[in-house]
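1. coords please:
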Amino acid sequence: MNYVLDHVGIAVRSIDDALPFYLNILNGSLEDRYTSDTPGVEVHVAVVRTADKVIELLEPINKDSPIARFIKQRGKGVHHIAYRVDNLDTAILEASKNGIRFLEDTRRTNLHGRRLIYINPVSTDGTLIELCDYLKS
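-> As a prediction, this is how the structure comes out:
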């Protein structure tokens, strides 16, 4: 199984306040901006592409969203690291056979056809890691 860095998710209080750094200092370009109001997600997202990486700025929609809870507990900053895999189902099966635990309630397909799931941080020594693949059109 190939694991390729797909993006880094960064929790922010305000996308509008955070964007200038990523656009003007890191010379990024705003690829997309959308809102996911799915229960248990509830986040505004800005997708910024730099020369070689993708960054997702994550702003909570409300005080009960997972990103709001993250910021309250840990502060702003890196929320997760996402790795693209060849096939999400196969990656989950292989990792599970090696004792990796997943946050099953996070498994979903987002608005852009990215299938994803988060690995339970107890399996990664505390880092929230997303595995994802993309539906073929």
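2. When you work out contacts or count neighbours from here on, use the C-alpha atoms and nothing else.
-> Will do.
3. What's the first helix or strand after the helix or strand harbouring F70?
-> Assigned by DSSP states H and E, F70 falls within helix 66-74. Next in sequence after helix 66-74, counting helices and strands by DSSP H and E, comes strand 77-85.
4. between the helix or strand following that following strand and strand 77-85, how big is the angle?
-> Downstream of strand 77-85, the next assigned helix or strand under DSSP H and E is helix 88-97. Angle of helix 88-97 versus strand 77-85, following axes from the mean of the first three to the mean of the last three CA atoms, to 10 degrees, is 110 degrees.
5. how far does helix 88-97 sit from the chain's center?
-> How far helix 88-97 lies from its chain's middle: 19 Å, per CA atoms, centre = their mean, to the nearest Å.
6. Could you also give me the structure for this second sequence? I'd like to compare it with the first:
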Amino acid sequence: MNGLPFLGQHAVRLDHVAIAVKDIDQAIGFYRDVLGMDLVDRKRIAGKKTGMVSAEFSAGQFSIVLVQGTEAESQVSRFIDEYGPGVQHVAIEVDSVVAVADKLRERGMTFETNVIQGPGLTQIFARRDGTSGVMFEFIERTANDGFNEESVRSLFEQLEQSEAC
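-> Okay, here's the model as predicted:
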């Protein structure tokens, strides 16, 4: 794959940016009607305790995913309470999630989730960086079918369990 060298592997591309919003319908209007992006998918995901709704937009070579918590206890709602609406995480597609995660652990990075495997993708979420507030997701795609609901549910439940926001 073409890409930039990244931790001994290749960072293939920016995969997506997740943006936490207070009102997903209002945000959809802005991204679709003002920015002219194509809305490609909407999901409602329930974790063990809380849920979220999402809207995925095509932004050319990457996606923008709007996320809104459905309860005050949702990790997305808690993110907004702590940091305000805005970038919740940045996802970088890599050649090997396991290799990148191992290398990052050697360098002291900790993770909010285990490696999550689903149809067509493997992903892991790092703990939010205290210096910038950014959470990174590393994702490996074997198919480009968007986001599988089972993988998103597993991710959401692991973030709830770790009490990440």
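7. can you count the residues close to the counterpart of R128 of the second structure in the first structure?
-> Matched to the first structure by TM-score structural alignment, R128 of the second structure sits across from P121. A count of nearby residues for P121 of the first structure, using other CA atoms under 10 Å, gives 15.
8. can you pull the contacts of P121 of the first structure?
-> 127-129 (CA atoms under 8 Å, 6 or more residues apart in numbering).
9. how far away is the residue lying farthest from the centre of the first structure from E104 of the first structure?
-> In the first structure, the greatest distance from the average C-alpha position (CA atoms, centre = their mean) is reached by K97, at 23.8 Å. Applying CA to CA, to the nearest Å, the value for K97 of the first structure to E104 of the first structure is 15 Å.
10. Over to A82 of the first structure?
-> 16 Å.
11. Give me the buried stretch members for stretch 73-86 of the second structure, please.
-> 73-80, 85 (16 or more other CA atoms under 10 Å).
12. From V45 of the first structure, how far off is the spatially most central residue of the first structure?
-> With distances taken as CA atoms, centre = their mean, G9 lies nearest the centre of the first structure, 4.6 Å away. Noted for G9 of the first structure: a distance of 9 Å to V45 of the first structure, by CA to CA.
13. Quickly find the element holding whichever residue in the first structure pairs up with S54 of the second structure.
-> Under the alignment (TM-score structural alignment), S54 of the second structure pairs with V45 in the first structure. Element membership of V45 of the first structure, judged by DSSP H and E, is strand 43-49.
14. can you give me how far the lengthiest helix in the second structure is from the chain middle?
-> The longest helix of the second structure (DSSP state H) is helix 149-162. Put simply, helix 149-162 of the second structure sits 11 Å off its chain's centre (CA atoms, centre = their mean).
15. Can you find the partner of A18 of the first structure in the second structure?
-> Checking TM-score structural alignment: A18 of the first structure goes with A27.
16. Enumerate the positions of whatever helix or strand G29 of the second structure lives in that are buried.
-> Assigned by DSSP H and E, G29 of the second structure belongs to helix 24-29. Residues 24, 27-28 are the ones in helix 24-29 of the second structure that count as buried (16+ other CA under 10 Å).
17. thinking again about what came up before, after alignment, which residue of the second structure pairs with the residue nearest to the centre of the first structure?
-> G9 of the first structure maps onto A18 in the second structure, by TM-score structural alignment.
18. Quick check: closest non-adjacent residue to that match.
-> The shortest distance from A18 of the second structure to any non-neighbouring residue, by CA to CA, 6 or more residues apart in numbering, is to V65 (4.6 Å).
19. Go over the secondary structure and confirm the one you found is in a strand.
-> Yes: with DSSP: H, G, I helix; E, B strand; the rest coil as the criterion, V65 of the second structure is part of a strand.
20. ok, now which ones touch it?
-> Here V65 of the second structure is in contact with 16-19, 54-57 (CA under 8 Å, 6+ apart).
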